[in-house]
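Undergrad: Please work out how this folds:
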Amino acid sequence: MREGLLAGAAVFAAAPALAAPDFAGRYAQPAKFYSETAVISRLPDGDYSVTIDLDFRGCRGRVEARGRVEGNSLIATAQKDGKESCRLEIKQEPPGIHVFEENCARNRDAGCEFSSFLRKRP
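TA: This next block holds a predicted model:
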């Protein structure tokens, strides 16, 4: 019985760990009166740089944030005046990403938001 438990533990320990999702790429959701683009780049230290630009009938916004993968999400924060001003949670949902914003009003006009679904672009 003990040998079976040890063999099972050895197989489990040897199984490859699930790789963290790679968010790097260009994403967009252009429409007639709405445009939002995101550029996500992997940095040498393993963190990600996230830039999102948005234009909705004159309502504009831009956020430049830095973050890392936590579980299945990329969590990125922007700094303004030395304080965290915007938090983005980005989840992969093929064929793109879903962006959720928190506390980002200082990075955009009042009539629009960064939360949206963006498709991956070549």
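Undergrad: alpha carbons only for contacts and neighbour counts from here, please
TA: Will do.
Undergrad: all strands for the chain, in order.
TA: In the chain, the segments counted as strands under DSSP state E are 25-28, 34-42, 48-56, 59-70, 73-80, 83-93, 96-102, 116-121.
Undergrad: can you redo the ones you listed as a markdown table with distance to Leu6?
TA: Formatted as a markdown table, those follow (distance: least, C-alpha to C-alpha, whole Å):
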| stretch | distance to Leu6 |
| --- | --- |
| strand 25-28 | 43 |
| strand 34-42 | 39 |
| strand 48-56 | 39 |
| strand 59-70 | 31 |
| strand 73-80 | 34 |
| strand 83-93 | 37 |
| strand 96-102 | 41 |
| strand 116-121 | 45 |
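Undergrad: right, and these - which one's nearest Leu5?
TA: strand 59-70 (31.6 Å; C-alpha to C-alpha).
Undergrad: and this one, so I can compare the two:
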Amino acid sequence: MTAHAVDLPLRAGMSMASLRLDLAAALSDLGEDHLYDVQLVVTELVANVLDHTSSTGHLRVLRGQEPGAVMVEVDDESVVRPVYGRSRLGETRGRGIVVVDDLSREWGCRPCGASGKTVFALVECAGT
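TA: Predicted coordinates:
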């Protein structure tokens, strides 16, 4: 059985600090290290939506799809896929997907609707 731990719309100006607090409350059974990994993956994927698209989208954090793991899914209205290690925002940017790759068992991108995509990451949280 899959359960939504977090399911909310994304919009410009939203507070990442509040989002991290919401994640901590929804995932209170995770150990501190695993919670931090999930929060960092969510922050990076949400920031990509806010920085590189129309700044609207949708976040889902799912439990139970795979034992010992948390699935993060972020929908947006752009067909442009994330680029590993490069950013159009400058040399000091572009490491978000590298971080997601490092913290996730797997990540990827699939079409969503007629003109959008879902970027997902599966974060290993076994032993929590």
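Undergrad: Just the TM-score for the two chains, thanks.
TA: Once superposed, the chains reach a TM-score of 0.30 (TM-score structural alignment, normalised by the length of structure 1), with 69 aligned residues with a C-alpha RMSD of 4.9 Å.
Undergrad: sorry, back to before: can you say which of the strands of structure 1 is nearest to Gly8 of structure 1?
TA: strand 59-70 (28.6 Å).
Undergrad: okay, the angle between the closest one and strand 73-80?
TA: If you take axes from the mean of the first three to the mean of the last three C-alpha atoms, to 10 degrees, strand 59-70 of structure 1 sits at 130 degrees to strand 73-80.
Undergrad: Next, the buried residues of strand 59-70 of structure 1.
TA: By neighbour count on 16 or more other C-alpha atoms under 10 Å, the buried set for strand 59-70 of structure 1 is Arg60, Gly61, Arg62, Val63, Glu64, Ala65, Arg66, Gly67, Arg68, Val69.
Undergrad: Nearest to Ala13 of structure 1, out of the strands of structure 1?
TA: strand 59-70 (22.0 Å).
Undergrad: in stretch 69-83 of structure 1, what counts as buried?
TA: Going by 16+ other C-alpha under 10 Å, stretch 69-83 of structure 1 has these buried residues: Val69, Ser73, Leu74, Ile75, Ala76, Thr77, Ala78.
Undergrad: From Asp7 of structure 2, how far out is Val99 of structure 2?
TA: 22 Å (C-alpha to C-alpha, to the nearest Å).
Undergrad: Which one's more surrounded, these two?
TA: Val99 (17 against 14; other C-alpha atoms under 10 Å).
Undergrad: can I assume that one is in contact with Val42?
TA: No. With contact defined as C-alpha atoms under 8 Å, Val99 of structure 2 and Val42 do not form a contacting pair (10.7 Å).
Undergrad: picking up where we left off before, output the buried residues of stretch 69-83 of structure 1 as a markdown table; include the columns distance to Val99 of structure 1.
TA: Formatted as a markdown table, the buried residues of stretch 69-83 of structure 1 follow (distance: C-alpha to C-alpha, whole Å):
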| residue | distance to Val99 of structure 1 |
| --- | --- |
| Val69 | 14 |
| Ser73 | 10 |
| Leu74 | 9 |
| Ile75 | 10 |
| Ala76 | 11 |
| Thr77 | 13 |
| Ala78 | 14 |
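Undergrad: so which pair among these is furthest apart in space?
TA: Across the buried residues of stretch 69-83 of structure 1, the longest distance by C-alpha to C-alpha is 16.3 Å; it joins Ser73 and Ala78.
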